[in-house]
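> Sequence and predicted model, in that order:
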Amino acid sequence: MSQHRVVLLLGSNLGDQKKNLETAIKKLEESGNEVLKISEFLTSEPVEFASSNIFCNIALIIFTGHSPVQLLNDIKRIEKEMGRVNDSMASGGYTDRIIDIDIVTFNGLNFSSERLEIPHRKHLFDREFSRILLKDFI
């Protein structure tokens, strides 16, 4: 099975945010992914929606044997297991969330489907917190 280098961004703005991020990392590892590098935690204001809850964010580099869609399915399962109820793709907008995991890059692949776009252009080009976290990862 070939290993793919993937950059993920994780965020949480509900509950114990750092613990939520650490739990998500553990669950990613339990799903057969190898975590190679973890950024520092970074706090940021919500983007594209109003909330008084500040986000805690982190970037990861992982190796995975999964395809992009398989990895997305694992990510959505992890988010649901951790208590995320609103998916921004399904609801059409952003809300507070226990955990959010986004695939930013996947082995240099350009991929687009109804559920997934790689690379994640908003994180690469539009969001300041993402650029800060990703400066040593991309």
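Done, it's in.

> okay, CA-based contacts and neighbour counts for the rest of this
OK.

> who touches Leu9 in this structure?
Counting by C-alpha atoms under 8 Å, 6 or more residues apart in numbering, Leu9 touches 57-60, 101-104, 130.

> any idea which element it lies in?
strand 4-12 (DSSP states H and E).

> What is the subsequent helix or strand relative to that strand?
For strand 4-12, the following helix or strand on the C-terminal side (DSSP H and E) is helix 17-30.

> can you give me the strands in the protein?
For the chain, the strands defined by DSSP state E cover 4-12, 34-38, 42-44, 55-64, 100-106, 111-112, 117-118.

> distance between the strand holding Leu9 and the chain's centre?
5 Å (C-alpha atoms, centre = their mean, to the nearest Å).

> Could you check the angle it makes with helix 17-30?
Counting by axes from the mean of the first three to the mean of the last three C-alpha atoms, to 10 degrees, strand 4-12 lies at 150 degrees to helix 17-30.

> before we move on, the earlier item: now the contacts of Leu9 in a markdown table, with neighbour count?
Below are the contacts of Leu9 laid out as a markdown table (neighbours: other C-alpha atoms under 10 Å):
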| residue | neighbour count |
| --- | --- |
| Asn57 | 25 |
| Ile58 | 24 |
| Ala59 | 25 |
| Leu60 | 22 |
| Ile101 | 21 |
| Asp102 | 19 |
| Ile103 | 21 |
| Val104 | 24 |
| Ser130 | 20 |
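
> just those residues now: which is nearest Arg77?
Ile101 (10.7 Å; C-alpha to C-alpha).

> ok, second structure coming up, stack it against the first:
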Amino acid sequence: MIAQQMPVLLAFGANLGDRGETIRAAQRELASAAGISDLNASPLRETIALTLDGPDPDAPRYLNGVATATTTLRPHELLDLLQTVESAHGRTRDERWGDRTLDIDIITFGGRSISDDRLHVPHPRAHERDFVLAPWLELDPHAVLLGHGRVAELLERIGDTTRPFEEPTHA
């Protein structure tokens, strides 16, 4: 039996440590993982930290980006893989929406809607997060978020507070 290939959109964020290198390392690891192919990462964007109490200008700033990929993994297998990569990069889950070395979310999984105790897809807050929408729009100007509409219109509605991040060039 041939496994079904599903397009996915993953979101990456980090506000502790070498944020850019951590995100790019995680993306390289995922690109070479069994069951993942065609990973295409967006440029990174920098944003103010978002906490349970709202934006926090005093917290370390986040770097965020997204990546499209194709997977033959089932949704929870993909989630397990992402959490393994997060843990390998020092991710702890001490505080909801707290500072983190790496966060990877499944934003979309094919055209599927999934809701259980471990996974909600499409991501329930993606439509209101400029740090997901702005890099996604850079990858795909025609992107549509299931249940919410065109990404360009969503971003226009909420506004874009992100700013481009100049990644270091390695000689």
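Alright, I've got the coordinates. Model, not experiment: these values are computed from the prediction.

> about what we covered before: just give me the closest of the contacts of Leu9 of structure 1 to Gly32 of structure 1.
Taking the contacts of Leu9 of structure 1 together and measuring to Gly32 of structure 1 by C-alpha to C-alpha, the closest member is Leu60, at 14.7 Å.

> And that closest one? What does it align with in structure 2?
Under the alignment (TM-score structural alignment), Leu60 of structure 1 pairs with Ala67 in structure 2.

> Okay, its match and Pro7 of structure 2: tell me how far apart.
Remark: distance between Ala67 of structure 2 and Pro7 of structure 2 (C-alpha to C-alpha, to the nearest Å) = 11 Å.

> Please apply the same query to Val151 of structure 2.
Counting by C-alpha to C-alpha, the gap from Val151 of structure 2 to Pro7 of structure 2 is 17 Å.

> of those two, who's got more company?
Higher neighbour count among Val151 of structure 2 and Pro7: Val151, with 24 against 17, using other C-alpha atoms under 10 Å.

> Just tell me what the more buried one corresponds to in structure 1.
In structure 1, no residue is paired with Val151 of structure 2, using TM-score structural alignment.

> In contact with the nearest residue to Ala59 of structure 2 once chain neighbours are set aside, which residues are there?
Once flanking residues are discounted, Ala59 of structure 2 sits nearest to Ala49: 6.0 Å by C-alpha to C-alpha, 6 or more residues apart in numbering. Neighbouring residues of Ala49 of structure 2 by C-alpha under 8 Å, 6+ apart: 15, 55-57, 59-62.

> can you rerun that using 6 Å?
Counting by C-alpha atoms under 6 Å, 6 or more residues apart in numbering, Ala49 of structure 2 touches 55-56, 59, 61-62.

> what does it align to in structure 1?
So Ala49 of structure 2 corresponds to Pro46, using TM-score structural alignment.

> what's the spacing between its match and Ser52 of structure 1?
Counting by C-alpha to C-alpha, the gap from Pro46 of structure 1 to Ser52 of structure 1 is 8 Å.

> Then Arg131 of structure 1?
From Arg131 of structure 1 over to Ser52 of structure 1 the distance is 22 Å, taken as C-alpha to C-alpha.

> For those two, indicate the residue with more neighbours.
Of the pair Arg131 of structure 1 and Ser52, Arg131 is the one with more neighbours under other C-alpha under 10 Å, namely 16 against 9.

> what residue of structure 2 takes the place of that one?
Residue correspondence to structure 2 (TM-score structural alignment): Arg131 of structure 1 is matched to Leu133.

> what's the answer for Ser112 of structure 1, then?
In structure 2, the residue matched to Ser112 of structure 1 (TM-score structural alignment) is Ser115.

> How about the contacts made by the residue lying closest to its match once chain neighbours are set aside?
Closest residue to Ser115 of structure 2 apart from its sequence neighbours, by C-alpha to C-alpha, 6+ apart: Val121 at 6.5 Å. When contacts are counted by C-alpha under 6 Å, 6+ apart, Val121 of structure 2 touches 108, 113-114.

> looking at these, which has the most residues close by?
Thr108 (24 neighbours).
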